[in-house]
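**Student:** Structure for this input, please:
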Amino acid sequence: MKSIKVFAPATVANVVCGFDVLGFAVDAPGDEVIMRLTEKPGVVITKIEGDGGKLPLAAEKNTVSASVQHYLNHIGCNHFGVEIELYKKMPIGSGLGSSSASTVAGLFAINSLLDNYLTPMDLVPFAMKGEELACGFGHADNVAPAVLGGFVLIRSYEPLDIIKLPVPKGLYCAIVFPDVDVPTRDARQMIRSKVLLKDAVIQWGNIAGLVSGLFMNDLDLIGRSMQDVLVEPTRSILIPDFYKLREMAHEQGAISFGISGSGPSVFAFAKDEQTAHNITNKIQQHLTGLHINSNAYVSAVNEQGPKIIG
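**Tutor:** Purely as a prediction, here's the structure:
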């Protein structure tokens, strides 16, 4: 019997202006999976901890097991079985890629147990199957950075074309997760299906500016480019005092500020670790004044992605 323990990171999707096409990984939080190969065929989940009873144990309904089954079917390995233990180390519904972290941990584990039969890039479509199960749409802006680490750009979904982007030196991310409920499916349904051409032009310029800033190691250009005129105006309604939080983050030295994924987590880029801590402290103090509990995380951009921890 072979077994392995794997960690996969949380991610920040969209990166403000890049809806469904940009994302990056962070060092914390993340999820852990213990996986064992067994003689009896089939994929089963034997334990889930840290989810408060929210996640299904049924293999066909859980993103981890379902993605692993897709992987095994693809490579034609059905003569053995897989047992999975899932340990949720990050909040569900946080906008930090919770389902993505679990799914990627499972796929990285099975691929490692099978001597890395597929490349990390090849794992992304299987992780997207998990996202489809979790929220109805198989987007890659969480799973791609969780698998590959660092910043990624999804240039195209059909065909899938993913590009790794450089990570500027000294860039830190400050994340605050307010304890309010913003389901991903509901947040996606709020988004307009049509946009004005003038707004699209603004958005295109900002995405190009952000990508250019990453390549040029230009933090000021990154900050100027991280503006969203398409999605944020709608989704910000779901986050208490969003614009006040943004103002406070900039007062503390933030390069930029925005919603992580579908929210309610918010994040800011900072030029150093201490500034990032100052931002999270200030935002948490304000949320406490609103009688809202919160979790905070400060991290550099995680360039490794998933890793074996046991």
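
**Student:** use CA for all of it now, contacts and neighbours both
**Tutor:** OK.

**Student:** which ones are touching Gln252?
**Tutor:** Residues counted as contacts of Gln252 (C-alpha atoms under 8 Å, 6 or more residues apart in numbering) are Thr275, Asn278, Ile279.

**Student:** actually Val301, sorry about that
**Tutor:** Phe24, Ala25, Val26, Asp27, Gly150, Phe151, Val167, Leu171, Tyr172, Cys173.

**Student:** circling back: which of the contacts of Gln252 tops the neighbour count?
**Tutor:** Ile279 (30 neighbours; other C-alpha atoms under 10 Å).

**Student:** what residues are up against it?
**Tutor:** Applying C-alpha under 8 Å, 6+ apart to Ile279 gives the contacts Ala174, Met248, Ala249, Gln252, Gly253, Ala254, Ala268.

**Student:** ok now the helix or strand hosting it, how far from the chain's centre?
**Tutor:** Counting by DSSP states H and E, the element that carries Ile279 is helix 273-289. Chain-centre distance of helix 273-289: 21 Å, with C-alpha atoms, centre = their mean, to the nearest Å.

**Student:** Next secondary structure element downstream of it?
**Tutor:** Counting by DSSP H and E, what follows helix 273-289 is strand 294-300.

**Student:** packing partners for that following strand?
**Tutor:** Packing partners of strand 294-300 (3 or more C-alpha pairs under 8 Å, 6 or more residues apart in numbering; DSSP states H and E): strand 22-38, strand 172-178, helix 273-289.

**Student:** Return the member of the contacts of Ile279 nearest to Ala58.
**Tutor:** Ala174 (35.3 Å; C-alpha to C-alpha).

**Student:** how close does the closest one get to Ile283?
**Tutor:** Here the criterion is C-alpha to C-alpha, to the nearest Å. By it, Ala174 lies 10 Å from Ile283.

**Student:** picking that back up, mind picking the two most distant members of the contacts of Ile279?
**Tutor:** Farthest pair in those, by C-alpha to C-alpha: Ala174 and Met248, 12.8 Å.

**Student:** Could you pull up the contacting residues of Gly261?
**Tutor:** Contacts of Gly261 (C-alpha under 8 Å, 6+ apart): Val12, Ala13, Asn14, Val15, Gly95, Leu96, Gly97.

**Student:** Could you also give me the structure for this second sequence? I'd like to compare it with the first:
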Amino acid sequence: MNSVKAFAPATVANVACGFDIFGFAIKEPGDVVELRRCDEPGIVIADIIGDEGRLPRSAEKNSVTGVMLHMLKHLGIKDFGCEVVLHKNMPLGSGMGSSAASAVAGVMAINEMLGQPFTRQELLPFAMEGERIASGSAHADNVGPSLLGGFVVIRSYNPLDIFTIPVPDDLYCTLVHPDIEINTKDARFILKNEVSLKNTIAQMGNVAGLVAGLMKSDYDLISRSMVDVIIEPVRSILIPDFKEVKQAALSNGALGCSISGSGPSMFALSRGLENANNAATAMRARFAQAGIESAIHVSAINQGGAMILTD
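**Tutor:** From the prediction side, this is the model:
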């Protein structure tokens, strides 16, 4: 196989109460990685389109190629060579799983080119290395859903235990990205190292409620459970007019609304496409009142995850 092209979708991580343990994929946007075999051993970044020159061109320091080198080392392959073109179709520092999408598209592409030596589940630890390269933390709540699709739960990191749960067919996500940027490392730095017993109990109840609500298609339970008493109160101060934008979503049909990943993107879950679109319009209008432009994506939950593209 001389060339491969792979797509990996954007994701929403944390999903309000599920910090570092919940995530789901949406249908668009997403990153695309192209690989072309070459005679010289080694991985070379031929081009990155859409990053405005901000991402590293060194193969070891870029999340899309760093994971490929990690896979090749694991397999003991030393004579493999290819050129990489990365199409960045989502903004950096967006809270939409940008680095995760690049890493997942990278592992999907090279796994295909090598004849699929790994299953999707086995690709997860390699994709997580891309997150370590990008942010210093090998979390799975973005790479998991981007790779596997659906709504993902990370039960444990050591050992890695990750699975998907069913969600209602009529559940839609509204993802709004304001034209500001929050660095993932900074968003993690401001978090407290200790949590009160009271908040821990409340958060555990909401986590259990959200899982049960999704699996039972109980929209009222989903709505009641989308409450984050630990992370959102701290990180929301980084997003201008957060409370007002959240209230705009809730007042226009959304079941719940919170921060997507580390922000600044915000997401809402709604029952039905009409409610999701209404929430999108209201959220964008409220950001506009604050003088902030924003991009909107409305999508059902992406059940398929990353894919190999055929011309």
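
**Student:** so how much does the helix holding Ile279 of structure 1 differ from structure 2 once superposed?
**Tutor:** After superposition onto structure 2, helix 273-289 of structure 1 sits on average 1.3 Å from its aligned residues (mean C-alpha distance after the TM-score superposition for structure 1).

**Student:** residues contacting Ile92 of structure 1?
**Tutor:** Applying C-alpha under 8 Å, 6+ apart, the residues near Ile92 of structure 1 are Asp51, Ser98, Ser99.

**Student:** try 7 Å this time
**Tutor:** When contacts are counted by C-alpha atoms under 7 Å, 6 or more residues apart in numbering, Ile92 of structure 1 touches Ser98.

**Student:** mind listing the helices in structure 1 by residue range?
**Tutor:** 63-75, 98-113, 120-135, 143-148, 184-189, 197-216, 219-225, 232-235, 242-251, 273-289 (DSSP state H).

**Student:** Mean neighbour count, those helices: which tops it?
**Tutor:** helix 143-148 (a mean of 32; mean count of other C-alpha atoms under 10 Å).

**Student:** hmm, who's touching that one?
**Tutor:** 8-11, 23-25, 100-101, 104, 120, 124, 127-128, 151-152, 304-306.

**Student:** what do you get for stretch 122-138 of structure 2?
**Tutor:** Against stretch 122-138 of structure 2 from outside (C-alpha under 7 Å, 6+ apart): 61-64, 66-67, 70-71, 99-100, 103-104, 107, 139-140, 143-144, 184-185.

**Student:** my read: Asp228 of structure 1 touches Cys17, true?
**Tutor:** Yes: between Asp228 of structure 1 and Cys17 there is a contact under C-alpha atoms under 7 Å: 4.7 Å.

**Student:** Name the residues contacting each of the two.
**Tutor:** Gln203.

**Student:** Between those two, point out the one with more neighbours.
**Tutor:** Under the criterion of other C-alpha under 10 Å, the comparison of Asp228 of structure 1 against Cys17 puts Cys17 first, with 27 against 22.

**Student:** Just give me the match in structure 2 for that one.
**Tutor:** Aligned by TM-score structural alignment, Cys17 of structure 1 pairs with Cys17 of structure 2.

**Student:** Ala295 of structure 2: what's its closest spatial neighbour, skipping adjacent residues?
**Tutor:** Spatial nearest neighbour of Ala295 of structure 2, excluding adjacent residues (C-alpha to C-alpha, 6 or more residues apart in numbering): His177 at 5.1 Å.

**Student:** number of nearby residues for that neighbour?
**Tutor:** Per other C-alpha under 10 Å, the neighbour tally for His177 of structure 2 reads 27.

**Student:** What of Ile77 of structure 2?
**Tutor:** Neighbour count for Ile77 of structure 2, taken as other C-alpha under 10 Å: 11.

**Student:** From Glu122 of structure 2, how far off is it?
**Tutor:** 18 Å.

**Student:** can you check Val229 of structure 2 too?
**Tutor:** 34 Å.

**Student:** Equivalent analysis for Ala8 of structure 2, please.
**Tutor:** Taking C-alpha to C-alpha, one finds Ala8 of structure 2 at 16 Å from Glu122 of structure 2.

**Student:** what about stretch 217-231 of structure 1, distance to the chain center?
**Tutor:** 19 Å.

**Student:** So Phe257 of structure 1 is in contact with Ala268, correct?
**Tutor:** Yes: counting by C-alpha under 7 Å, Phe257 of structure 1 touches Ala268, with 4.3 Å between them.

**Student:** what span of structure 1 lines up against stretch 95-112 of structure 2?
**Tutor:** Against structure 1, stretch 95-112 of structure 2 falls on residues 95-112 (TM-score structural alignment).

**Student:** For the matching stretch, which outside residues touch it?
**Tutor:** 4, 6-12, 30-33, 35, 63-64, 67-68, 90-92, 117-118, 123, 127, 130-131, 134, 142-143, 146-147, 260-265, 306.

**Student:** quick one, what contacts the nearest residue to Ser265 of structure 2 once chain neighbours are set aside?
**Tutor:** Excluding the flanking residues, the one nearest Ser265 of structure 2 by C-alpha to C-alpha, 6+ apart is His177, at 4.3 Å. His177 of structure 2 makes contacts with Ser94, Pro264, Ser265, Met266, Ser294, Ala295, Ile296, as judged by C-alpha under 7 Å, 6+ apart.

**Student:** same question, Glu85 of structure 1
**Tutor:** Contacts of Glu85 of structure 1 by C-alpha under 7 Å, 6+ apart are Val33, Ile34, Met35, Ile45, Thr46, Lys47, Ile48.

**Student:** hmm, which of those are the buried ones?
**Tutor:** If you count burial by 16 or more other C-alpha atoms under 10 Å, the buried members of these come out as Val33, Ile34, Met35, Ile45, Ile48.
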